[in-house]
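Student: Below is the sequence, then the predicted model.
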Amino acid sequence: MSMSSRRLSVAGLFVAVILGLGPWSATASAQYSQYFGRNKVQYEDFDFRVLKTEHFDIHYYPEAREAVDQAGRMAERWYARLSRMFNHELSGRQIIILYADHPDFEQTTALLGSIDEATGGVTEAFKRRVVLPMAGSLAETDHVLGHELVHAFQFDITTGARGAAGGGLPAALAMPLWFIEGMAEYLSLGPVYPHTAMWMLDAARRDKLPSFRQLASPQFFPYRYGHALWAYVGGRWGDPAIGEILKAASVSGSVAQAFAVVLDINPNDLIADWRQSIMDAHTDLVAGTSGPVEYGRVLISPESGSGSLNIGPAVSPDGSQLVFLSEKSRYSIEMYRADAETGEIENKILKTALDPHYESLQFINSAGDWHPDGRHFVFSGVSKGKPIITVIDAERGRKTAEYKIEEVGEIFNPSWSPDGRYIVYAASVGGLMDLFILDAETEENRRLTDDPYADLQPVWSPNGKWIAFVTDRFTTDLTNLDWGNYRLAVMDVETGEIGPVPGFPEGKHINPQWAADGSSLFFLSDQNGITNVYRASVEDQQIYQVTNLTTGVSGITALSPAMSISSESNKMVFSAYEGDRYTLYAIDDQTVLEGGPVQPPLAEINPAVLPPADRPVGDVMALVDNAYLGLPPTSDEFEETKYSAGLSLDYIAPPNAAVGVGSSGTLIGGGTALFWSDILGEHNLVTGLQVNGSIADIAALVGYENRRSRWNWSFSGYQFPIARRGFTPLAIDEQGRLFQSLLTIRQISRGLRTLWTYPLNRAQRIEFGGSYQNTIYDYEEERIFAQGDSEKIDKPKCSDEVVPLCEPDAVNMVSGSAALVYDNTFFGFTGPVLGQRYRLEVEPIVGTFDYVGALVDFRKYIMPVSPYTLAGRIVHLGRYGTGGEDFRLFPLFIGYQQFVRGYDNGSFDISECNDTVSDDSFVGGGEGGCDVFSQLFGSRMLLANFELRAPFPQAFGVRAPTFLPITLAAFFDAGVAWWTRDGAIEFGGGNKDPWNLVTSYGLAARINLFGLMLMEIDFVHPNNRPRKGWIWQFGFSPGF
């Protein structure tokens, strides 16, 4: 769950459209566009329609047509369940935006920002839209839909009478994630869930269960820990208490107070009781289970040089090599090859973190497979919004083949045939999961199954005659959408006939792997409440238990592949969750793989049942298990209509108003902004108004953005005034009258702006812009005499020479711009730590000034040793043409903190200047000027910055704090600014030497202030200020 936000600062909107303000004003277009940042690419143009049910408007497109009727029936069933659970009916119709698969979902315009593959769905707050993809199997889609609809009820229950559009955002947004997400998990899954139980048992084993205060820490995954806590509350006090607690928290604004009032127990005592219940359950299991090392040896772990997340193992045919997925690089999930005997990592097969070609490796639900030659490796992924199958030379990390499968939405678990010609895989088509075979030579694609049942994780038998896979076709009732357990099946490749594999009456059966001789089929099952490895014998049709773990064999989710067997040597590698990390273990002993009799139940209570142990059958369990409540018998009554893109109000920025009385008189001000959009977020409108005393001081903005296609474009019009008022000292005029002047200096900018962007991929885009801007200057002087009367004085127009209080002519400018932008960086808490970014931009400007603005900004970040980053930047800003040095344009200044540190304009005083300098010539150069200051100005500039960054205190071996992340840096800055007056290059201060660089070095600390802004503190030595040594510098600067 997340919230899509269009709450922009009104002042920020206005300031962004002013030309010539700020350090980047050589090109104006950079202020309107997103300067850097990765792209959200809309590869497809979706033709949305609307399916109307009793309570829902479900937006879908033709590719999802087959699944949308089922989704409508599931949504109505969830409405019946949740309205009873919360004793609440939703206000208005509920919007659902349904995508056929995750790559399509990642292109949604209904949500701002990028969506990663771990996000199963989002419920946003402004329009209370539920946005989600089909999850492959209908059962998984049903769970995600239920989870997100819980959020819809949470938002509706905790939103004030005015609603989100009225500025009353749901109080649920301020509640802890464990409270909100954990509740959604419990109400959509119920109290029996082995995956959550596994997490809790592991935490109990390590005595790491959180306190009430610790629950909000990122250390404790909110979905799992929140699920377990709400299951305890529902089991002990009854499920109706959950809705009461939510409503009480909404009123009081305190989750702790809500628990205390509704349950009549101190929250700390509640957590203590909950922790004890989990510890008791763990104690009951320890005697009858074992750790992974009892069955195999540790192969891949942090101690072997990998990360804490090691998943998706695939063993080579001879058992000598292993490919797996890990977050070893810290910033993304990457694919590695290791020695399957020693665990030594040989190479990183792919560098997906910095390669925009691979948008996903499907690491959550998929694993790859070795070619029979033991050299090539096949895996599935997503590139340019489309699924691909890639074959790579594992040793060299070179791609040898890539297959784009246009007719499917996502691809999972590709598996080679024994002869190395065919690849069988599971794929999502229109939101449903089926099996396909690809001929790697002819690229012919053949569909094996075509029905609403889920068919997953196919694997070829050693003799090539059979394909084993996971399916729910033997247990699911599609008529009543009553989901059964996943079972194993085998398909005759020649005839297509499907038959079941012997299994257990309860629990999942996933991740099939053939023994080397084809006599057995290994698989994972949680039939006893804990996921373990089992072996089904083809000969005697018996099942044998291979492992009996305390926590379980597991990948990231309950359905993730977590086991692999070599096709020649019968070596097994599996991932186990233990110690809050995923470790890979290898089983070489064939007697262990033979297994033994299936162990009897571990305890009187199923380990998958979340405490309390004496749980009654509550409302949640009864409702989740009831497939018939609220389920429409068919979709015949649903109505289908075309989508209409009408705008509706999303949000009103909180209005502000102020009245001030001072030496300048009485001032009245205030403002607000309104944000509008259509349901799909393809059309966005912002209107803003800010009043600062008079009509001339009104700031206004109207902006429209169109995100209907891959070309995103916007148009805006604005007026932005800057006014300064103040009194002069007492004076006597020509007639001998004593007076004091009230001066009003006003600059009013009005303009129109358009921007067009086209993302080439996630990292690179092109931008085109155009603008017209009119700026007028109005200087007013009102003389107030001692006698009480007043007189307005007309101010003269400025000539070529600037005189005090002259009024410049109006400025009119028309500009066009083009930019190429690249950004593949990864961020830490205070800035980029890995990757590179650049912006190349040119902007011709004609009108009052004729010049061409140019910008070259290149930045590189490398991590030679984690967690240290070497960061470098080279920037050129320039105004080319005679108009670029007009006195009405503020010159470029390299002394800003984000350019060359130690030269901020507020740090200079007259004592640093030439002995003959006067106050009037302080900013001038040469004789009588201030060279040390004027050397920082010009119409063109060149900068270079270098930093060695280290996160504090992680770089010193101390665990990261959760409060105010800090980065320390040693830096060196250099820059030069120059003019081209009269055709000759003239460096700042009149210096003709182009190598007279302004440099500085020192130490910096950047502090993330609660995610709102970055503060930088520098201890800097400016090398070109002879009368200054080390100085402190402070500012709110993002660095580079």
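Tutor: Noted; the coordinates are in hand. Everything numeric here is computed off the predicted structure, so don't read it as measured data.
Student: Please count neighbours and contacts with C-alpha atoms only from this point.
Tutor: Will do.
Student: Relative to Thr471, how far out is Ala174?
Tutor: From Ala174 across to Thr471, the span is 41 Å (C-alpha to C-alpha, to the nearest Å).
Student: got it, and Leu892?
Tutor: 66 Å.
Student: follow-up on the earlier one: so if I had to pick from Ala174 and Thr471, which one is more boxed in?
Tutor: A direct count of neighbours by other C-alpha atoms under 10 Å for Ala174 and Thr471 places Thr471 higher, at 28 against 13.
Student: ok, structure two:
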Amino acid sequence: MKKLVLIILIASVFSPSLILAQDVAFGKNKVRYKDFDWSYLQTRHFDIHFYDEAYPTAKFATAVLESSYVEISKELNYLIQRRIPVFIYNSHNDFQQTNIIPSLIPEGTGGFTEVFKNRIVVPFSGSYEDFRHVLHHELTHAVTFDMLYGKALSSLVSRQRLFSMPLWLAEGYAEYSSRHGWDSWSDMVVRDATINGYLAPPWALGGYLAYKEGQAMIKYIADKYGEEKLGDIFRNGKIHLTMNRTLKETIGVNEEEFWKEFSKEMKRRYWPDIAIRKDPEEIAKQLTKARKDGSYYNEKPAFSPEGDRIAIFTDKSDYTEIVLISAADGKVVDHIVKAQRSSDLESLHSYVSGISWSPDGKKIAFVTKSGGKEAIFLYDFSKGKVTYKKRLDYYNILAPAWSPDGEKIAFSALEGNKRDLFLYHINKDQVEQLTDDRYDDIDPSWLPESNQLIFSSDRPHSRNLKIDINQHLYVDSGAFMPGDFEYGYYNLFRIDLINLAVTELDVGPGQNKAPAVSPDGRKVAFISNRNGIDNLYVAFLDSTRYFAVTDIISGVKSLSWSPNGKAIAFSAFNKGAFDIFMLKDIAPVGDDGILTLTDFMLGKYDLLRTQHGHKVLVAHKLEMDSTVNGNVAVEWAGDYEAYTVDSTTWTAIDSSAIDSVTPGADTTSVAADSNLVDKTGIRNGEFVFINQSASDPLESIMIDINDTTGHSREGSTEPASFDSIPLPLPSGEYIIKKYETKFTSDYAGGGFAYDTFFGLQGQSYFVFSDYLGNNQIYIATDLVNTIDQSYIQAYYFYNRHRTNVGFGLFHSKNFYLDNSDHLFSDRFYGVQAFANRPFSTFSRLQLGVSQYFIDREYHDFDDDRENRNSKVTTGELAYVTDNIIWGLTGPVNGRRAKVSLQYGINLFESDDIEFQSIDVDYRKYWHFKKTFSMAFRVAGGASFGNTPKQYFLGGTTNWIGNRTLDAKVYDVKNLYFADVVTPLRGTPYYELSGNRFGLVNWEFRFPMVEYFVMRFPLSLVIANVGGAVFTDIGAAWADNNFKGGTSEEGSRLKDIKTGFGFGMRANLGFILLRYDLAWSTDFRNVSDKPTYSFSFGADF
């Protein structure tokens, strides 16, 4: 639907104006900085598309997708009906350029699944564990879309499309499945929400909480009612259409009853943590006040060399920015840079990157997306601006770290299908690669001598715990794969810059990340989740001693040492947002630095499965005690996920035996017709399928759950069909085929009827595109009897390159009654061509050329006007800039502007319509306290030529019910080529007209009704109703005949009209409704009665 709306809007930009009020077309741009040469390979169920040298990444995805599909199929008891196309981008920057969906993709988006063609689209970030998780997550959406909607065309006209999955169900199940039930990050979010009272009922869940609380809800259903109920929920949703009835039918309770059960269980689970652990503000000084100051994200603290200031990322001002805060009290002392407003600073990568100071404290280094490339910027405090920009040919540059000698900046970056460490030599302007392997190397931190780095990596480490199904050791989902390739299990390492030798550090078990070397070089602080929560730890580099220095309820995300080594600034998740804290007591906490394991780490939340069906863990049978050896605790590792022993999930085999695998044996190659996948066997890039059943060593500690579902599957019993590509080769490699453009339907709808009097009638809409979205066709028809009486539009758009082009044709027949009640008709048809060239996300140049034909016919016998045929050629060249931030009812921050040149010429010498014009529109928005906003607009235009274009001022955009028309509006040149300029409230449509105009609008917007419930006489709930007070001042005049004021009958305005008043705006979800009450004034008199208007659409 988004694609359909976009195409209609694009077409409307270049359509001639009609008599309804218009608004100027703005909007940001999706920039194609590069062209992609796509290929694809096929597996049993997937067509996996990739480009450049990404075959190894695509091959990795084959194993992940096929094995994940087996798990999802078992969980939902469903087999897909059609093949699933998958598109893999080599970086997030490339991913943001996709045409598969038209909307802009935010930096925090890890992937998406498009519903019409069921396409999975994901970027590769450098972390194979993140990649595995996103692939599995998006695959759950593809499977459930297939389950709910089947083929898009048939579903569009069937009742089942009315079931709209709530976000908590869609994303909750996706997280549940891709995280194999539960994980420590989800545990942190739901714990924080439960303890701080912002858990939301399912009908009110939205945003990120819908993912994590939704995951908890899905797990609760699976644990209490059985995992087989998950598939039943989707099946029953197709029948019962509402979530309330679906839950009642599936698990016997409605939404409200389910919410009471679930919320009580979460309180029972997490409230005891209050007595065991501390909030961050209880152990450290809180420096930022998220939520209170309008921010939600205060991250990546970096101490200045003097220790008096800390640089951080914050979203306090809507745009992500770098600010300096006082290390003493957290007050903002300087605003450095803001992103998301210009091509130089499109993004600061604040979620994953960092900030680093020069040793002398005069500059900071940070990473930005600039002009489509990754760049390292240096900001000079003495000059108050960025003084150095180094654009690099790498992707996903992270964690810049300025060396103590001031000569180098270390960073992590993605090149090809691997993320490695690099050095940028500032004076030499050279980049040196430090690591070159398939492991994910991140977070470099310097030792004082500038000759060694400590970093985090998922390369093999002796602390990485192997899977031992007899002892039931928990491991992170996907974090370990025996054989030649381990990934996803992060620990700390040291690299020597002289010989590039990498050695591991023993800092204890767990996922160990974000190292920061102390100023004296003796210690390293880092983040570890070894007790189930991301806490701060400190390890001594000259020994094996390490200990926890925090034991908080939520979790730590980033850290920085003070220059004297006596304090650590860190960011922590707290009450639903991230804040900066200062820890001054750096000493062991817990039991001599050993922390109590969370219940999740103790396995109390886990539901385990065997090949015999569903099982539950008997908690008292599982003993999980920490073994203390001196000051070292052997604690359980990773984001402890439930390890499942199942012939359709993880079947552990000895990696040494993989060499002996041959087709025809019990273990077969990829080419085997088997749906049993072993995720553990990888050697030399070859993924191994397992079709044998293993005994279950967990049987003694498991009890059966009654399983009445059996092992049948809904859906096809045969694999989705291949095209002509053969199966994989015996070596396990795949045949690669070039992508070819093939059009398929995105949307189709409408209906037809035949009447003996009116003949054939009907409406239809069709949208076609190729799988990459580079080619789009839009067709709309409204047939009435014959073709010459019908409405037809057909447009083609080509978006593969940076410059987007398109062309189309249209035809319509409209009948009108003029002010004298004379009937006439216009047959309006023509062709159009257009192109736009984006310079960045925020600015573009657009060009449109049209040829219009207008055949006017007068139908009344007493109407002596002659029929006429007009042929007019028009063109427009416009420059558009837009960096605004949207609120609920309109823009709230930023600015947007448009300057356009238009012309109309008589190429066929059939009419006298000929004009030139220039129009300017500038708008600026200010946001206060994340609640109030002010909007200012100034616009003007002038037209010249034999028949200059007319500007009509008055009224408001999309005024419901107002049809006031001036007789001259029906003139061909005005009906199709004039501009209707709004708002000028307090006046009717067409109050002013001329070939010159000026308009100024000012509006103050504020919240009015946060939540309103009415029970009688109607059941009505209205939320987030906004209010506004406004003033509009406008004028339109002919040529130079303008007189702004007069002293006749007292000083007053003459050609200028002014309106003022107040209004309300309500976002009803499917439409924005506006109500305005306005008075007109000439600054001497005010109208006796106000003008009221209901209208729809966003505020200007």
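Tutor: Looks like it arrived, so ask away. No experiment lies behind these values; they were computed from the predicted model shown.
Student: Test my guess that Trp711 of the first structure contacts Arg765.
Tutor: No - under the criterion of C-alpha atoms under 8 Å, Trp711 of the first structure makes no contact with Arg765, lying 10.4 Å away.
Student: overlap in contacts of these two?
Tutor: Common contacts of Trp711 of the first structure and Arg765 (C-alpha atoms under 8 Å, 6 or more residues apart in numbering): Thr757, Tyr758, Pro759.
Student: ok, so of those residues, who is nearest Ala394 of the first structure?
Tutor: Closest approach to Ala394 of the first structure among those (C-alpha to C-alpha): Pro759, at 31.1 Å.
Student: residue contacts, the closest one?
Tutor: Asn39, Lys40, Val41, Arg710, Trp711, Arg765, Ile766 are the contacts of Pro759 of the first structure under C-alpha under 8 Å, 6+ apart.
Student: Apply 7 Å and report the result again.
Tutor: Residues near Pro759 of the first structure by C-alpha atoms under 7 Å, 6 or more residues apart in numbering: Asn39, Val41, Arg765, Ile766.
Student: Which one of those sits in the busiest neighbourhood?
Tutor: Neighbour max across the contacts of Pro759 of the first structure (other C-alpha under 10 Å) = Val41, 24 neighbours.
Student: and the residue nearest to Thr598 of the second structure when sequence neighbours are not counted, how many neighbours does it have?
Tutor: Spatial nearest neighbour of Thr598 of the second structure, chain neighbours left out: Gly532 (5.5 Å); criterion: C-alpha to C-alpha, 6 or more residues apart in numbering. When neighbours are counted by other C-alpha under 10 Å, Gly532 of the second structure registers 29.
Student: now the strands for the stretch 501-650 of the first structure?
Tutor: Ranges of strands in the stretch 501-650 of the first structure, per DSSP state E, counting those that start in this stretch, are 509-514, 520-525, 532-537, 543-545, 563-565, 572-577, 582-587, 639-642, 648-652.
Student: now these as TSV including mean neighbour count and distance to Ile668 of the first structure?
Tutor: Supplementary listing: those in TSV, determined by neighbours: other C-alpha atoms under 10 Å; distance: least, C-alpha to C-alpha, whole Å:
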stretch	mean neighbour count	distance to Ile668 of the first structure
strand 509-514	27	69
strand 520-525	25	70
strand 532-537	24	71
strand 543-545	21	79
strand 563-565	28	69
strand 572-577	26	62
strand 582-587	25	61
strand 639-642	12	48
strand 648-652	21	21
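Student: Which one, of these, ends up nearest to Val17 of the first structure?
Tutor: It's strand 648-652; of the strands of the stretch 501-650 of the first structure, that one is closest to Val17 of the first structure (C-alpha to C-alpha) at 20.9 Å.
Student: Can you tell me what sits against the closest one?
Tutor: Taking C-alpha under 7 Å, 6+ apart as the rule, strand 648-652 of the first structure contacts Phe126, Lys127, Ala164, Ala165, Gly166, Gly167, Ala673, Leu674, Phe675, Trp676, Ser677, Asp678.
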